[in-house]
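Visitor: prediction below, plus the sequence it came from.
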Amino acid sequence: MLSCYKNAKLTIGNSSWATRELNIWCGENITIGKDVLIASFVLITDLYYGINPESLMNYQKQEIITQSVIIEDGCWLGDKVSVLPGSKIGKKSIIGANSVVIGEIPLIVWQWEIQRE
């Protein structure tokens, strides 16, 4: 699913590849570099609704906040990765399945969370 707001900019580099169920919500600017691999059920978004519980407005009516997302060349996003507003993933980094990216991942990093029983 692709959802882009008016005047939003989505850039996808050459030879980038996504499998099934990729969700992109673009409110301002999302850049996906070249040769990026994106596995199944990935979410990439640069926007979220306001989350002020003291506001008299419902969450969906609160102001939409955007922060650019950059995924540099040669990255690999595993299954069910979520890339949230303001994130930058450095060149050739690998983001493991079920990870949530918030903020900056330097170049050539393998990032995943090990869940223990």
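Guide: Arrived safely.
Visitor: please count neighbours and contacts with C-alpha atoms only from this point.
Guide: Noted.
Visitor: and Asn52, how many neighbours does it have?
Guide: 12 (other Cα atoms under 10 Å).
Visitor: how about the contacts made by it?
Guide: Neighbour list for Asn52: Tyr59 [criterion: Cα atoms under 8 Å, 6 or more residues apart in numbering].
Visitor: now do the SS call for it.
Guide: Per DSSP: H, G, I helix; E, B strand; the rest coil, the local secondary structure of Asn52 is coil.
Visitor: quick check: it vs Glu28, distance?
Guide: Counting by Cα to Cα, to the nearest Å, the gap from Asn52 to Glu28 is 21 Å.
Visitor: ok, and what's touching stretch 85-94?
Guide: Here stretch 85-94 makes contact (Cα under 8 Å, 6+ apart) with 45-48, 66-78, 101-111.
Visitor: want to compare, so here's the second one:
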Amino acid sequence: MGLRHGARAGLLRVVRPSTWRQWARVANFLGYDGAELREASVGAGARISPTVSVRNGRRVSVGAGAQIGASCSLWAGDSTGRIVIGDHALFAPDVFVTASNYDFDAVPGPVMAAPKREADVTIGANTWLGARVVVLPGVSIGDGSVVAAGSVVTKDLPPGVLAAGVPARVIRKRGEQR
């Protein structure tokens, strides 16, 4: 008794060269991120989700006991921009930190052809970045600060504050009565 038509079609898809090429692309992408993470400096007891995306890992430092959640992106600059994450920092899912951005005003034409501006990003110890927070190049977030979900951090935040919004601004000091 032969295979039913649906099963035969599924089997044919598995043996197609295009299917294997696609799997090779996926494996290459996942391996690339893994290699970049291996180049990062990671402190003792730090926990990093396997779905974290790291670029230019040799310029990324994650402190001891830090926790980097699912689907976060740590994109250091191509030549100088570093990302330094303090001890016991907590990143919720989908946090995006970049130390590089296109200088789209530098030249006319495609943005991708523009030079990049790189600046270090420092995220202090005992900080908490909520889900889908974006941190832009050159920003420092002080120790003990909390950044609310969905915020975009464009400027430095002092230690021990709660910040929220687009762009993020200080709402209050932690521990203050509301």
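Guide: Okay, I see it. In this text, all values refer to a predicted model and were calculated from it rather than measured experimentally.
Visitor: after superposition, what is the TM-score?
Guide: Superposed pair, TM-score by TM-score structural alignment, normalised by the length of the first structure: 0.89. Supporting alignment: 111 aligned residues with a Cα RMSD of 1.7 Å.
Visitor: so which of the contacts of stretch 85-94 of the first structure are in strands?
Guide: 45, 47-48, 66, 69-71, 76-77, 101, 104-105, 110-111 (DSSP state E).
Visitor: list the contacts for the aligned residue in the first structure for Trp128 of the second structure?
Guide: Residue correspondence to the first structure (TM-score structural alignment): Trp128 of the second structure is matched to Trp76. By Cα under 8 Å, 6+ apart, the contact set of Trp76 of the first structure is 36-39, 92-95.
Visitor: can you pull out the helices in the second structure?
Guide: Taking DSSP state H, the helices of the second structure run over residues 5-15, 17-39.
Visitor: kindly name the residues of the first structure that line up with the longest one.
Guide: Spelled out, it's helix 17-39 of the second structure. By TM-score structural alignment, helix 17-39 of the second structure lines up with nothing in the first structure.
Visitor: pull out the buried positions in that helix.
Guide: For helix 17-39 of the second structure, a neighbour-count test (16 or more other Cα atoms under 10 Å) marks 33-34, 36-37, 39 as buried.
Visitor: just those residues now: which is nearest Asn56 of the second structure?
Guide: Asn56 of the second structure has its nearest neighbour among those in Glu36, at 6.1 Å by Cα to Cα.
Visitor: tell me how far the counterpart of Gly150 of the second structure in the first structure lies from Asn29 of the first structure.
Guide: Under the alignment defined by TM-score structural alignment, Gly150 of the second structure corresponds to Asn98 in the first structure. From Asn98 of the first structure across to Asn29 of the first structure, the span is 24 Å (Cα to Cα).
Visitor: and Thr19 of the first structure, by the same measure?
Guide: Applying Cα to Cα, one obtains 22 Å for the distance of Thr19 of the first structure from Asn29 of the first structure.
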